[in-house]
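Engineer: mind folding the following:
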Amino acid sequence: MSQSAPTPGNARRADVGDSGSAWAAGGTMFAGVLLLVDGFLSVVKGIAGIAADDVYARVNNYVFEFNTTTWGWIHLILGVILLVVGWGILKGADWARGVGVGLASLSIIANFIWLPYQPVWAVVSIAVDVFVIWALCTYRSKSAL
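Structural biologist: Below you'll find the predicted structure:
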């Protein structure tokens, strides 16, 4: 049997399937950029916490109370790792997607605990991390199919 040219109906169905994949692929690229930005912001938060204890508000009687220097080191280390993984996602490394989901999850937890110190930036970072997890979990490359 010879193959016939695709009919307009078939092409339209293929386009619909590809547009969802295109959104996810674009979302994955954007997730890599967001991981880079989130990593950079975490590095800045970390440096600020390490440099001076008076940069962030003092919180009394908080369950997860660390001094700001400890929080600074936590954010600095997490930020550097997020930068590396974000770069790996932009380069298309297979390992970076799984590690990115795990690190974005850790970042959500760290920022949730960080809420009393910097509520606005913590909520922004949590929202970015939720999108990163969605984008990295929904995209499937053509080689994976």
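Engineer: every contact and neighbour count from this point should use C-alpha atoms.
Structural biologist: OK.
Engineer: packing partners for the top helix by length along the chain?
Structural biologist: The longest helix of the chain (DSSP state H) is helix 8-51. Secondary-structure packing of helix 8-51 (3 or more CA pairs under 8 Å, 6 or more residues apart in numbering; DSSP states H and E): helix 68-91, helix 119-138.
Engineer: another one to check against the first:
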Amino acid sequence: MVLFAGVLMLVGGLLELFRGIMAVARDDIFVTTPRYVFKFDLTSWGWIHVVVGALVALTGIFVIRGVVWARMVGVVIVSISVLDSFLAIPYYPLWSLVVIALDVFVIWALCAYHDA
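Structural biologist: A predicted model of the protein is given here:
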């Protein structure tokens, strides 16, 4: 289960990284919401996604390798990814909800792990 969570972290982190690159390079492909409380420039959101995606993917590599601290760090980083995706719902709603669902599964898999 933890191996699967690590693979999901790696793939999801890379996809978040690419989503961030899309927002930095061509922010006109995203929906804009005029009166959103957490409104940032889409380029700023793009850089946030790049950083969070890179951290999730990097932590996923360590989870796959079986490093103990990576599970704890993974829960924190993926929780930040959930918050990041929640705040970005108005810009890319469907993808944000998919990422939130996958991240919740990853958090569960990392927390439910026990040595046999």
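Engineer: ok and the longest helix of the first structure relative to helix 119-138, angle-wise?
Structural biologist: Calculated by axes from the mean of the first three to the mean of the last three CA atoms, to 10 degrees, helix 8-51 of the first structure forms an angle of 140 degrees with helix 119-138.
Engineer: the residue most central in space within the second structure: what secondary structure?
Structural biologist: Nearest residue to the geometric centre of the second structure (CA atoms, centre = their mean): Ser81, 3.8 Å. Assigned with DSSP: H, G, I helix; E, B strand; the rest coil, Ser81 of the second structure falls in the helix class.
Engineer: map it onto the first structure.
Structural biologist: In the first structure, Ser81 of the second structure lines up with Ser107, judged by TM-score structural alignment.
Engineer: would you confirm that its match contacts Val128?
Structural biologist: No: using CA atoms under 8 Å, Ser107 of the first structure makes no contact with Val128, being 9.8 Å away.
Engineer: which neighbours do those two share?
Structural biologist: Counting by CA atoms under 8 Å, 6 or more residues apart in numbering, no residue touches both Ser107 of the first structure and Val128.
Engineer: turn the helices and strands packed on helix 8-51 of the first structure into a markdown table, including distance to Ile47 of the first structure.
Structural biologist: Putting those into a markdown table (distance: least, CA to CA, whole Å) gives the following:
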| stretch | distance to Ile47 of the first structure |
| --- | --- |
| helix 68-91 | 6 |
| helix 119-138 | 15 |
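Engineer: most packed of those?
Structural biologist: helix 68-91 (a mean of 21; mean count of other CA atoms under 10 Å).
Engineer: so that helix aligns onto which residues of the second structure?
Structural biologist: Helix 68-91 of the first structure maps onto residues 42-65 of the second structure, going by TM-score structural alignment.
Engineer: perfect, I'm done here.
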